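Trainee: Predicted model and sequence follow; I will ask about them next.
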Amino acid sequence: MTSNVKESFGHSAPPAPAALAAKVRTLAPSMTRSMQRVAEAVAGDPAGCSALTVTGLAELTGTSEATVVRTARLLGYPGYRDLRLALAGLAAQQESGQSPAVTADIAVDDSLADVVAKLAYDEQQTLADTAAGLDTAQLAACVDALAGARRIDIYGIGASGLVAQDLAQKLLRIGLIAHAHADPHLAVTNAVQLRPRDVAIAITHSGTTGDVIEPLRTAFERGATTIAVTGRPDGAVSQYADHLLTTSTARESELRPAAMSSRTSQLLVVDCLFVGVAQRTYETAAPALSASYEALAHRHDPRSGRR
């Protein structure tokens, strides 16, 4: 595990049982191999592991008691006892049929009907995992910052850049000054102009995209409130984020790259941000939305003489 995990990350409320599997998928790539064995064991057999003592789980995974406790804490639980309770809850959900089995990866010879079914399941699971793992206290703090922001800069590259554009357009429609930057040079030159009361948002699934981290670092150093929307809360981007919003993704496969599922979870998070800000600024947001609807309707009205 890298050393740049925010100290506050481990002190938020323990994740609900339904969020445990998502937490394992999100954090496993950044764990040591021994911690990965513990995480994979508890996610793969929650019922069996919930019956084990810390010594028993250490023996099962060929690790140490200290590794088991560290893994529990990284997953968001104060100690192993709390993790066991979550495992028991997850096992009960699975037994009642509330947590369906994970579907197989998309194969090259799958029918289109199977592709549709598998993608739909994966998208639903990604959204459910992201919702279950989203820290609402962090989300509320982000909404507060955005609602009172003088200016908002949003950084994203590739698929994350499309999500950044989506959020910027939504915020513009409720009267906020927001701009999405996919060009890294333009992002940095704009970040230099940020000040306190401004907000900068970095969207990066990996948490290691340099072209996104650099403008966020600049904004952070200029005193702006900084937010990271990422699938890797222990990634380098967290060093410069005042607030972290964690996303989940489905398993990556040859025909389903990470950018597909990460985009789905990122869109959920930015929609939550937008709705929260619209609620908080309703007196000004509602008239702004109405004005934009009317302007677009007039633009496409054949009687207006414009296309």
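Mentor: In hand now; what should we look at? Source: prediction; values computed, not measured.

Trainee: Please count neighbours and contacts with C-alpha atoms only from this point.
Mentor: OK.

Trainee: Once you drop chain neighbours, what's closest to residue 288?
Mentor: residue 174 (5.0 Å; CA to CA, 6 or more residues apart in numbering).

Trainee: you'd agree the one you found is up against residue 283?
Mentor: No: with contact defined as CA atoms under 8 Å, residue 174 and residue 283 do not form a contacting pair (10.1 Å).

Trainee: More neighbours: the two, which one.
Mentor: Between residue 174 and residue 283, counting by other CA atoms under 10 Å, residue 174 is the more crowded of the two (22 against 10).

Trainee: Pull up the gap between the more buried one and residue 284, please.
Mentor: 7 Å (CA to CA, to the nearest Å).

Trainee: Please compare the first structure with the one that follows:
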Amino acid sequence: MDILEEIQKQFVYFSLKEKKVATYILKKGKEIKNMNITELAKVTETSTSTITRFCKKINCENFVDMKIKISSIYQEENKNHGLNIFDDVYSFYDKVIKNTIKNMNREKIEEVVALIKTAHRIFIYGVGSSGLTAIEMTQRLLRMGLNVSSITDSHMMLINSSVATEKDLVIGISTSGNTQEVVDALRMSKKNHGTIVSITSLSNSAITKTSDISLYVYNSSFVDDQRFVNSQFAIIYLMDVISMMLLADQTLNYKMNKTIEAILKDKEE
């Protein structure tokens, strides 16, 4: 585990000021090379003492030690970065995928796949960009003949979660892990004995504390949130993995092909 992975792993445990430092490093780590501790404190609106404590928490002896470890990660990247916009976008997606794979737990994913197959009903919650991902995941599962609904309105989430039962699977999507509308809905579903699965990028966040199973992906905003890139890319990758595992089931695969045939036939007519 490199130092950037260590920072993301411990992110939820940092104080508010330490999170400012962590966020700056995760987003703009390349700039640390030419900074001293006072300059970093200024751009993060913290203090040198905060940065010193932060260094200790991520197992660095001091600021210089942290800077060396961070700079070494970017040395290879700098050789290829900025050649052209195609390379930059590829580099972004490549980093997100590689780090998401590191965060994946195959056994937990297989457990979630089994729950999807056996659930009486499946509800998928998400707002904003995560809401769009919830809709995409719902469309895929519907094509496999599963009883699934996506809920992206906060008011409807609470209504829906109030009628969840022990036979239902509830999936909450929140990259930050702290989307209040989703967290509240999952808590209500949990109270009604629904099985709760969360998809997020931060362990020990509010959403994971409510879940029976949590699946983790890499937070793409830690790579770049200054440009128009897909913040849901890591979750979409996980969704592809889950979809492929589900389609290994002959019954679900058959139903998927039947829905495709129906759609094609409708277009022909």
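Mentor: In hand now; what should we look at? Computed from a prediction, not measured in an experiment: that's the story for all the values here.

Trainee: sorry, back to before: any idea what the residue nearest to residue 288 of structure 1 aligns with in structure 2?
Mentor: Mapped onto structure 2 by TM-score structural alignment, residue 174 of structure 1 lines up with residue 144.

Trainee: what's that match in contact with, if anything?
Mentor: Taking CA atoms under 8 Å, 6 or more residues apart in numbering as the criterion, residue 144 of structure 2 is in contact with 252, 253, 254, 255, 256, 259.

Trainee: For the fifth one, grab the count of nearby residues.
Mentor: Neighbouring residues of residue 256 of structure 2 were enumerated by other CA under 10 Å; the total is 19.

Trainee: what about it, helix or strand, and which?
Mentor: Residue 256 of structure 2 belongs to helix 250-268 when assigned by DSSP states H and E.

Trainee: Go ahead and name everything in contact with that helix.
Mentor: Helix 250-268 of structure 2 is contacted by residues 143, 144, 145, 246, 247 when judged by CA under 8 Å, 6+ apart.

Trainee: Counting neighbours, which of those end up buried?
Mentor: Among those, the ones that count as buried by 16 or more other CA atoms under 10 Å are 143, 144, 145, 246.

Trainee: Identify, from those, the entry nearest to residue 90 of structure 2.
Mentor: residue 246 (28.2 Å; CA to CA).

Trainee: what lines up against that closest one once you look at structure 1?
Mentor: Match for residue 246 of structure 2 (TM-score structural alignment): residue 277.

Trainee: cool, and residue 164 of structure 2?
Mentor: Mapped onto structure 1 by TM-score structural alignment, residue 164 of structure 2 lines up with residue 194.

Trainee: Give me the neighbour count for residue 5 of structure 2.
Mentor: By the criterion of other CA under 10 Å, residue 5 of structure 2 has 16 neighbours.

Trainee: Just put the buried ones among the contacts of helix 250-268 of structure 2 in a markdown table and tack on secondary structure and distance to residue 169 of structure 2.
Mentor: Formatted as a markdown table, those follow (DSSP: H, G, I helix; E, B strand; the rest coil; distance: CA to CA, whole Å):
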| residue | secondary structure | distance to residue 169 of structure 2 |
| --- | --- | --- |
| 143 | helix | 18 |
| 144 | coil | 16 |
| 145 | coil | 15 |
| 246 | helix | 15 |
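
Trainee: which one of those is nearest residue 64 of structure 2?
Mentor: Nearest to residue 64 of structure 2 among these, with distances taken as CA to CA, is residue 246, at 48.2 Å.

Trainee: wait, what's in contact with the closest one?
Mentor: 113, 117, 252, 253.

Trainee: Which of the residues you listed are still contacts in structure 1?
Mentor: Retained in structure 1: 113, 117, out of the contacts of residue 246 of structure 2 (criterion both residues aligned by TM-score structural alignment, their matches' CA atoms under 8 Å).

Trainee: Sketch out the helices for the stretch 51-200 of structure 1, chain order is fine.
Mentor: 54-61, 65-74, 80-95, 112-133, 136-147, 159-173, 184-191 (DSSP state H, counting those that start in this stretch).

Trainee: who's in contact with residue 208 of structure 2?
Mentor: 177, 198, 214.

Trainee: what about 6 Å?
Mentor: residue 214 (CA atoms under 6 Å, 6 or more residues apart in numbering).

Trainee: Which position in structure 1 pairs with it?
Mentor: Residue pairing (TM-score structural alignment): residue 208 of structure 2 is matched to residue 238 of structure 1.

Trainee: next one: residue 100 of structure 2
Mentor: Using TM-score structural alignment, residue 100 of structure 2 pairs with residue 130 in structure 1.

Trainee: hang on, isn't its match packed against residue 248?
Mentor: Yes: between residue 130 of structure 1 and residue 248 there is a contact at 4.9 Å, judged by CA atoms under 6 Å.

Trainee: Compare those two and say which is more crowded by neighbours.
Mentor: Comparing residue 130 of structure 1 with residue 248 by other CA under 10 Å, the one with more neighbours is residue 248, at 33 against 27.

Trainee: What residues of the helix or strand harbouring residue 64 of structure 2 count as buried?
Mentor: Using DSSP H and E, residue 64 of structure 2 sits in helix 63-80. For helix 63-80 of structure 2, a neighbour-count test (16+ other CA under 10 Å) marks 63, 66, 67, 70, 71 as buried.
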